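Engineer: Any chance you can model this:
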Amino acid sequence: MAALIVVIGVAFFFTYTNGFHDSANAIATSVSTRALTPRAALAMAAVMNLAGAFLGSGVAKTVSKGIIETPTGSKGMAILFSALVGAITWNLVTWYFGLPSSSSHALFGGMVGAALAGGIGVVWHGVVDKIIVPMIVSPIVGLVGGFLVMLAILWIFRRANPHRAKRNFRVAQTASAAAMALAHGLQDAQKTMGIVVMALVISGHQTGNGIPIWVKISCATMLSLGTYAGGWRIMRTLGRKIIELDPPQGFAAEATASAVMYTTSFVYAAPISTTHVITSAIMGVGATKRIRAVRWGVAKNIVLGWFITMPAAAIVAAAMFGIVNLLVL
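Structural biologist: Below is the predicted model:
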């Protein structure tokens, strides 16, 4: 019982770090264009994250069944604990350096690394189909989609008064930022729900992969609290360092990213990274101004971080399992 409490507690802390690490995904563009004040944006994002967590369960079931084989006994708890520690460590490191990496892929990397260290099978076809392929495809869709949506906006409003159009798009950004935050709750709260369900199954407190209502409420609440705490370092990177956004660009990026996230959640039940999608959408939107308007050096560092996230979290998780195995098991 003690091991279950520890694992669930660490899972909730991971969700909290996920919230403040990824709060920038939903609101950085709205804050940078002054469509919303930082505190108002964070409060809105926290509420919408809470609501989004109750919209579905497909992503949670993918996490609990489709990445690693369900471990058993005390070793199973040690694997989940180590996976979460690996993910939390990477979240804190990237938050410190203001790097918009993926909390989701840190968790997946931690799960794979801990499973391999613990001698548990990895569902490699699930990792490839549900994680690797979406990790590659979703940023490309975000980049191209952001470019095309921004081109459409430029053409539709080509004769509009620029100042009036920007003022109207600031209002529209309230809706697009809310949609982005709702999608973030839909995606990211479910990932921790999947871990908690695995812990309940391993401990014998649950059979099957249904998500108890208290798990939904707890994970959603922790994500919302983390979101309201804010991730200002990453917010500066997304909102200003890639490109200086104006309200139409911010709206285009948020609309594109949220559309991608809803599609992958409801149609494919694939756990994608909100960070990858919104960052690539910002790049695509910025490229419509001119290619050099995007600070590709910053973008390159961000993309490099995406590719090292899973291996880095996996290494930390494997090392942590070794420590737990030596001291406890």
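Engineer: all contacts plus neighbour counts: C-alpha atoms, from now on.
Structural biologist: Will do.
Engineer: in what helix or strand does residue 114 lie?
Structural biologist: Counting by DSSP states H and E, the element that carries residue 114 is helix 103-117.
Engineer: and that helix, which residues are buried?
Structural biologist: Using 16 or more other C-alpha atoms under 10 Å as the test for burial, helix 103-117 gives 103-117.
Engineer: just stretch 31-50 next, same as before
Structural biologist: In stretch 31-50, counting by 16+ other C-alpha under 10 Å, buried: 31-33, 35-36, 38, 41-50.
Engineer: Who are the contact partners of the spatially closest residue to residue 248 that is not a sequence neighbour?
Structural biologist: Closest residue in space to residue 248, ignoring its immediate chain neighbours: residue 169 at 5.5 Å, by C-alpha to C-alpha, 6 or more residues apart in numbering. Contact analysis of residue 169 by C-alpha atoms under 8 Å, 6 or more residues apart in numbering lists 247-248, 251.
Engineer: okay, those in CSV with neighbour count, distance to residue 150 and secondary structure next?
Structural biologist: Conversion of those to CSV gives the following (neighbours: other C-alpha atoms under 10 Å; distance: C-alpha to C-alpha, whole Å; DSSP: H, G, I helix; E, B strand; the rest coil):
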residue, neighbour count, distance to residue 150, secondary structure
247, 24, 11, helix
248, 21, 8, helix
251, 31, 9, helix
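Engineer: Please give the structure of this sequence too, so both can be compared:
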Amino acid sequence: LIGSIIWNLFTWYVAMPSSSSHALVGGIIGAVLVSTGSTGLNFTGIGKIVLSLIASPLLAIFSGFIVMTLLFMLFGRFAPSALNGRFKKMQILSAATMAFSHGSNDAQKSMGIITLALLSGGYISTFEVPEYVKFLCAAAMACGTALGGWRIIRTIGGKIFKLEPISGFAADLNSSIVIFSATLLHLPVSTTHVVSGSIMGVGTAKRIRAVRWGVAQQMLAAWVLTIPCTAVMGALAYQIVLWIF
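Structural biologist: Model (predicted):
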């Protein structure tokens, strides 16, 4: 957890969206490797998680392109001012759906790690998430979302593609579908990656050059570095805690 928190704060500071899901997985891998060795890792499970984390943004790009294309086909004949006025209100609904799907997938990862720590420490006898863990994770996610800095908001909302109400609606709708589908399939995915992929897909549907691919490349670099960097941070955090206690 310490390794993933440090990475998330660093990427927030440089205004680069990164995956908390990747960070949590990397932190666990690093901590387990230095504590029990490779025998403590379930590489089949890790492979499944990494595959879902990689495939989800690609799927979001493709489905985002389709959703935006369909909206253009259905509403392209209307005046842009009238269209954006209508979709400003509809975007409230799509944003709420997106928020629900976000919580249905992302909060569960933190619950899983905390429950794992409680079980390993002997504080609970079975791997069942206590009610107070559910409440604390939900509250922390709500507060973090509400109080999160404008650095990430500016990058996601304006630097990848200039969003309008209709394109924002399409990105939210598409992201919520992808994320909630993954939740129903019991697959952890990165909300950050899915939303970013949706925005790229929506922007591509309008015009390929409308997407700032330079920013997308920087985000891709951060995505690739997340797991190895947080694994190192998790390993170092474990050694420091071991040394102190």
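Engineer: before we move on, the earlier item: widest-spaced pair of the buried residues of stretch 31-50 of structure 1?
Structural biologist: Spanning the widest gap among those are 33 and 50, at 24.6 Å by C-alpha to C-alpha.
Engineer: rewinding a little: ok, so of the contacts of residue 169 of structure 1, who is nearest residue 75 of structure 1?
Structural biologist: Nearest to residue 75 of structure 1 among the contacts of residue 169 of structure 1, counting by C-alpha to C-alpha, is residue 251 at 46.9 Å.
Engineer: So the closest one sits against residue 171, correct?
Structural biologist: No: contact criterion C-alpha atoms under 8 Å: residue 251 of structure 1 and residue 171 do not qualify, at 9.5 Å.
Engineer: Which strand or helix spans the aligned residue in structure 1 for residue 243 of structure 2?
Structural biologist: Aligning on TM-score structural alignment places residue 243 of structure 2 opposite residue 326 in structure 1. For residue 326 of structure 1, the host element (DSSP H and E) is helix 296-327.
Engineer: Against which helices or strands is that helix packed?
Structural biologist: Helix 296-327 of structure 1 sits against helix 73-96, helix 103-117, with contacts defined as 3 or more C-alpha pairs under 8 Å, 6 or more residues apart in numbering; DSSP states H and E.
Engineer: what's the angle between it and helix 73-96?
Structural biologist: Here helix 296-327 of structure 1 points in a direction 150 degrees away from that of helix 73-96 (axes from the mean of the first three to the mean of the last three C-alpha atoms, to 10 degrees).
Engineer: Mind jotting down where the strands sit in structure 2?
Structural biologist: Applying DSSP state E to structure 2 gives no strands.
Engineer: As a check, name the ranges of all helices in it.
Structural biologist: Counting by DSSP state H, structure 2 has helices at residues 2-13, 20-35, 43-75, 80-120, 131-147, 150-154, 165-184, 191-206, 213-244.
Engineer: Pick the most buried one from these.
Structural biologist: Looking across the helices of structure 2 with neighbours counted as mean count of other C-alpha atoms under 10 Å, the highest average goes to helix 191-206: a mean of 26.
Engineer: What residue in structure 1 is paired with residue 106 of structure 2?
Structural biologist: For residue 106 of structure 2, the residue aligned by TM-score structural alignment is residue 188.
Engineer: And its match, how close does it get to residue 107 of structure 1?
Structural biologist: The gap separating residue 188 of structure 1 from residue 107 of structure 1 is 11 Å, by C-alpha to C-alpha, to the nearest Å.
Engineer: Please say which position in structure 1 residue 50 of structure 2 maps to.
Structural biologist: Match for residue 50 of structure 2 (TM-score structural alignment): residue 132.
Engineer: check contacts around its match.
Structural biologist: Contacts of residue 132 of structure 1 (C-alpha under 8 Å, 6+ apart): none.
Engineer: how about the equivalent of residue 140 of structure 2 over in structure 1, what does it touch?
Structural biologist: Mapped onto structure 1 by TM-score structural alignment, residue 140 of structure 2 lines up with residue 222. Shown in contact with residue 222 of structure 1 (C-alpha under 8 Å, 6+ apart): 12-13, 15-16, 19.
Engineer: swap the cut-off to 10 Å and go again
Structural biologist: 11-19, 46, 49-50, 189, 228 (C-alpha atoms under 10 Å, 6 or more residues apart in numbering).
Engineer: In space, what's closest to the spatially most central residue of structure 2 - neighbours in sequence excluded?
Structural biologist: Per C-alpha atoms, centre = their mean, the C-alpha nearest to the average position across structure 2 is that of residue 191, at 2.5 Å. Leaving aside its sequence neighbours, residue 191 of structure 2 sits nearest to residue 102 (C-alpha to C-alpha, 6+ apart; 6.4 Å).
Engineer: Could you double-check that the one you found lies in contact with residue 193?
Structural biologist: No: using C-alpha atoms under 10 Å, residue 102 of structure 2 makes no contact with residue 193, being 11.8 Å away.
Engineer: Now for those two: what residues contact both?
Structural biologist: Applying C-alpha under 10 Å, 6+ apart, one finds that residue 102 of structure 2 and residue 193 are jointly contacted by residue 175.
Engineer: Sweet, I'm off.
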